[in-house]
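Student: give the three-dimensional model of this entry:
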Amino acid sequence: MSNVETAPEELRCGTTADGGATPGTPHVEVLSAREVPLGGPRALPVRRTLPQRARSLIGAWCFADHYGPVDATTTGMVVPPHPHTGLQTVSWLFSGEIEHRDSLGSHALVRPGELNLMTGGHGIAHSEVSTPATNVLHGVQLWVALPDEHRDTARDFQHHVPEPVRVDGAAVSVFLGSLAGSTSPVRTFTPLLGAEITLDPGATLTLSVDPAFEHGLLVDSGDVRLLGTPLEPAELGYVPSGSGTLTLANDSDARARTILLGGPPFEEEIVMWWNFIARSHEEIAQAREDWARGTRFGVVQGYDGDPLPAPALPNTPLKPRGRARGGTERTAG
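Tutor: Okay, the predicted model is just below:
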């Protein structure tokens, strides 16, 4: 997905200097979403939990948009060809269908329960359009920052359909990394965890996780508690590294759906602006110029329309941002 804000904020992102959790007493930091309209008069509203001033990364996960359910016949997704550098995009749907085309020549459909992962690396362009068969559009779009040694890697596209596993009143679909005895074959450039977890009514689930990972649980629906801390839909609960287990509970009489993200703290600072991830303002400016000139990113074949123009760069160069302490720490209940 493109970040189509007309005045995107330029961010310097890095790890938050708060260390890991105290053994035996992990805390949950609650990150609220802000609503961002994507597009024009028929804009698709999305709820963005990463990046934000409180926390810019969870592992290498650096961008999290959560959208829907919306009536796709009036508010669908129409994102023209646009560029990416220095990242991987992760598309995951709960309902609907999106047609993906990219400058690698990939032409694929994004469907519920199926992972589409695109590697931008040195540069790629792609388009995303909800199909005419889509009535309700609902899902998440996530970005992963590439480490310095791999950020100029060749463009790539991978597709994977994970087999859900049942464990203690929950269905777990692991699309990246390993969890609950399931491992995704999809290649990443840093250790990562990405999984959809659906909890039955009243279910409580304790998962063994890598204590070297920090984790974020994004709630799509239901009355969910993470380590005893209540989370509302569209909120993301953050747990620092140091915990070997995570306990999720569904207090509602309906199924609850969540997305669990994780990875070891990403030690590099990155610069994010529009659809680019780089290490300096100058690199961002060069990527923007290359897109405007029609070089570097290739051509998306089969899209009927013009590519997305880049917004204007800010008048002043990037100023480093302080590493804020984080969001709200909500009392377990």
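Student: C-alpha from now on. contacts and neighbour counts both.
Tutor: Fine.
Student: element containing residue 125?
Tutor: Here residue 125, judged by DSSP states H and E, is contained in strand 124-130.
Student: an error on my part: the question was meant for residue 63.
Tutor: Assigned by DSSP H and E, residue 63 belongs to strand 61-71.
Student: other SSEs contacting that strand?
Tutor: When contacts are defined as 3 or more CA pairs under 8 Å, 6 or more residues apart in numbering; DSSP states H and E, strand 61-71 packs onto strand 44-50, strand 136-145, strand 256-263.
Student: tell me the first helix or strand C-terminal of it.
Tutor: For strand 61-71, the following helix or strand on the C-terminal side (DSSP H and E) is strand 78-84.
Student: tell me what the strand holding residue 125 is packed against?
Tutor: strand 78-84, strand 98-102.
Student: relative to strand 136-145, how tilted is it?
Tutor: Put simply, strand 124-130 runs at 160 degrees to strand 136-145, going by axes from the mean of the first three to the mean of the last three CA atoms, to 10 degrees.
Student: strand 124-130: how far from the chain's middle?
Tutor: The chain centroid and the centroid of strand 124-130 are separated by 16 Å under CA atoms, centre = their mean, to the nearest Å.
Student: what's in contact with that strand?
Tutor: 1, 72, 76-85, 96-104, 137, 155, 296-300, 303 (CA atoms under 8 Å, 6 or more residues apart in numbering).
Student: which parts of the strand holding residue 63 are buried?
Tutor: Neighbour-count burial for strand 61-71, counted by 16 or more other CA atoms under 10 Å, picks out 61, 62, 63, 64, 65, 66, 67, 68, 70.
Student: this one as well, want them side by side:
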Amino acid sequence: MSDLERDPAETLGSGDCDGPALEVLEGREVVLGRTTTVRRLLPNKDRRMVGAWCFVDHYGPEDLSSRVDSYGVPGERGMLVPPHPHTSLQTVSWLFEGEIEHRDSVGSHAMVRPGELNIMTAGDGIAHSEVSTPTAPPRLHGAQLWVALPDSVRTTTPPTFNAYADLPRVEFDGARGTVMMGTVAGATSPAPAYTPLVGADLTIDAGGTLDLPLEPAYEYAVLVVDGELSVGELTPGFGEMVYIGARREEIRLVASRNGVRFLLLGGEPFEEQLVMWWNFIGRSHDDIVAARNAWQDAISAGGNERFRMVPGYDGDPLPAPPLPATTLKPRPRSR
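Tutor: Purely as a prediction, here's the structure:
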């Protein structure tokens, strides 16, 4: 997914390791293109990363059954994100409902479906598009996440796309889920990861309690996507995220009387400083400038060595917004 804000904020992360904190990370609404509004949980004004997870958008549920505008004129609904670039990150696409068509500049063409992981590793440069097709199911609900790549691999790892339809499952007493990335309760995902991290889609039955085992060296967050959850004294509801600091061996999670479904995200605190602007991650202002220039040149030339165009997409790629007038400078990982 693209960050389509017209004046994207610069964000920098560094890796201070926190203790066993509990805090709510408030999301903000961001409009993507003409058709999709998301709740952006990361980067957050108080905390910009959880492990190597540096970007979390939660969208939907959206009803796609009536594709008309307020005047009754047929229109576009669902996801419509034209080809756009990424650098030094992995995009992690996860759906709870619906279907999205993915195309990218390495020639991949895939459908993102519930319970199936689509992960794209940008390396030094990749472009992709995400679109709801006319035949998509009537509801769309999902999350788009970014993982920052460490400096040792961020420019040398070739751009790739991987899809996993058969991910490991975990079972607890009154709870269950799917491991997207990393390891949970002994179950390990086959998805590529370049730093120690974890991502899982978990459900707790109505009124149930889950004593979830954690890795003490990791920091974590939980994002509620259905129902309500008690985390200590906090009770996040739909679309809310709670940060759970490091140095815990487990945490008790209690579902509301209607049950709860949530994403668990975590990992070792990311120790490198990084600059995020628009769809690029770099280590300096010059990194961002070079990536933007390469993308703009690729649009004009129909592709270049760093950014190829996306085959099969019917439409124009997304131009980069203007850079800010000031130098992009580091900011702390958390306030």
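Student: now the TM-score, please.
Tutor: For these two chains in superposition, a TM-score of 0.92 is obtained (TM-score structural alignment, normalised by the length of the first structure); 316 aligned residues with a CA RMSD of 1.3 Å.
Student: thinking again about what came up before, can you redo the buried residues of strand 61-71 of the first structure as TSV with distance to residue 193 of the first structure?
Tutor: Formatted as TSV, the buried residues of strand 61-71 of the first structure follow (distance: CA to CA, whole Å):
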residue	distance to residue 193 of the first structure
61	10
62	13
63	14
64	14
65	17
66	18
67	21
68	23
70	27
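Student: out of those, who's nearest residue 141 of the first structure?
Tutor: Relative to residue 141 of the first structure, the closest of the buried residues of strand 61-71 of the first structure is residue 65; by CA to CA it sits at 5.1 Å.
Student: surely that closest one touches residue 45?
Tutor: No: shown here, residue 65 of the first structure and residue 45 do not form a contact pair, counting by CA atoms under 8 Å, at 9.6 Å.
Student: quick one: residue 286 of the first structure is in a strand?
Tutor: No: under DSSP: H, G, I helix; E, B strand; the rest coil, residue 286 of the first structure falls outside any strand and is assigned helix.
Student: corresponding residue for it in the second structure?
Tutor: Mapped onto the second structure by TM-score structural alignment, residue 286 of the first structure lines up with residue 290.
Student: can you report how many residues lie near its match?
Tutor: A count of nearby residues for residue 290 of the second structure, using other CA atoms under 10 Å, gives 11.
Student: same check, this time on residue 124 of the first structure
Tutor: Neighbours around residue 124 of the first structure, by other CA under 10 Å: 27.
Student: apart from its chain neighbours, what residue comes closest to it?
Tutor: Computed as CA to CA, 6 or more residues apart in numbering, the closest residue to residue 124 of the first structure that is not its neighbour in sequence is residue 297, at 4.7 Å.
Student: alignment lookup: residue 242 of the first structure to the second structure.
Tutor: For residue 242 of the first structure, the residue aligned by TM-score structural alignment is residue 247.
Student: let me know the distance separating its match from residue 17 of the second structure.
Tutor: Going from residue 247 of the second structure to residue 17 of the second structure by CA to CA, to the nearest Å gives 9 Å.
Student: overlap of the contact sets of the two?
Tutor: Joint contacts of residue 247 of the second structure and residue 17 (CA under 8 Å, 6+ apart) are residue 219.
Student: mind listing what the residue found closest to residue 1 of the first structure once you drop the neighbours it is linked to in the chain touches?
Tutor: Setting aside the residues directly before and after it, residue 1 of the first structure is nearest to residue 141 in space (CA to CA, 6+ apart), at 6.4 Å. The neighbours of residue 141 of the first structure, taking CA under 8 Å, 6+ apart as the test, are 1, 63, 64, 65, 66, 89, 90, 91, 92.
Student: pull the contacting residues for residue 212 of the second structure.
Tutor: Residues in contact with residue 212 of the second structure (CA under 8 Å, 6+ apart) are 250, 251, 252, 253.
Student: what's near enough to touch the aligned partner of residue 222 of the second structure in the first structure?
Tutor: Correspondence of residue 222 of the second structure to the first structure, assessed by TM-score structural alignment: residue 217. Residues near residue 217 of the first structure by CA under 8 Å, 6+ apart: 226, 236, 237, 238, 258, 259, 260, 261.
Student: quick one on the thing from earlier: export the helices and strands packed on strand 61-71 of the first structure to CSV and tack on distance to residue 319 of the first structure?
Tutor: CSV is the format used below for these (distance: least, CA to CA, whole Å):
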stretch, distance to residue 319 of the first structure
strand 44-50, 19
strand 136-145, 20
strand 256-263, 27
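Student: and those strands: which comes nearest residue 173 of the first structure?
Tutor: When those are compared by CA to CA, strand 256-263 sits nearest residue 173 of the first structure, at 9.5 Å.
Student: average distance between the closest one and the second structure?
Tutor: Superposing on the second structure and averaging over aligned pairs (mean CA distance after the TM-score superposition for the first structure), strand 256-263 of the first structure comes out at 0.5 Å.
Student: residue 260 of the second structure: neighbouring residues, count only.
Tutor: Look at residue 260 of the second structure: counted by other CA under 10 Å, it has 26 neighbours.
Student: what lines up with it in the first structure?
Tutor: Under the alignment (TM-score structural alignment), residue 260 of the second structure maps onto residue 256 of the first structure.
Student: I'd guessed residue 285 of the first structure sits against residue 312; true?
Tutor: No: using CA under 8 Å, residue 285 of the first structure is not in contact with residue 312, being 9.9 Å away.
Student: more neighbours, those two?
Tutor: Neighbour totals were compared for residue 285 of the first structure and residue 312, and residue 285 leads with 18 against 12 (other CA under 10 Å).
Student: look up how far residue 179 of the first structure lies from that one.
Tutor: Per CA to CA, residue 285 of the first structure is found 39 Å from residue 179 of the first structure.
Student: same question for residue 62 of the first structure.
Tutor: For residue 62 of the first structure, the distance to residue 179 of the first structure - CA to CA - is 21 Å.
Student: can you select the buried ones from the contacts of residue 212 of the second structure in ChimeraX?
Tutor: This is how ChimeraX selects the buried members of these, with burial counted by 16+ other CA under 10 Å:
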select :253
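Student: please flag which of the contacts of residue 212 of the second structure sit within strands.
Tutor: Using DSSP state E, the subset of these located in strands is 250, 251, 252, 253.
Student: from those, which is closest to residue 202 of the second structure?
Tutor: Using CA to CA, these come closest to residue 202 of the second structure at residue 253, 11.1 Å.
Student: hmm, back to that, now the match of residue 286 of the first structure: how far from residue 44 of the second structure?
Tutor: The gap separating residue 290 of the second structure from residue 44 of the second structure is 26 Å, by CA to CA.
Student: kindly report the same for residue 17 of the second structure.
Tutor: Distance of residue 17 of the second structure to residue 44 of the second structure, given as CA to CA: 17 Å.
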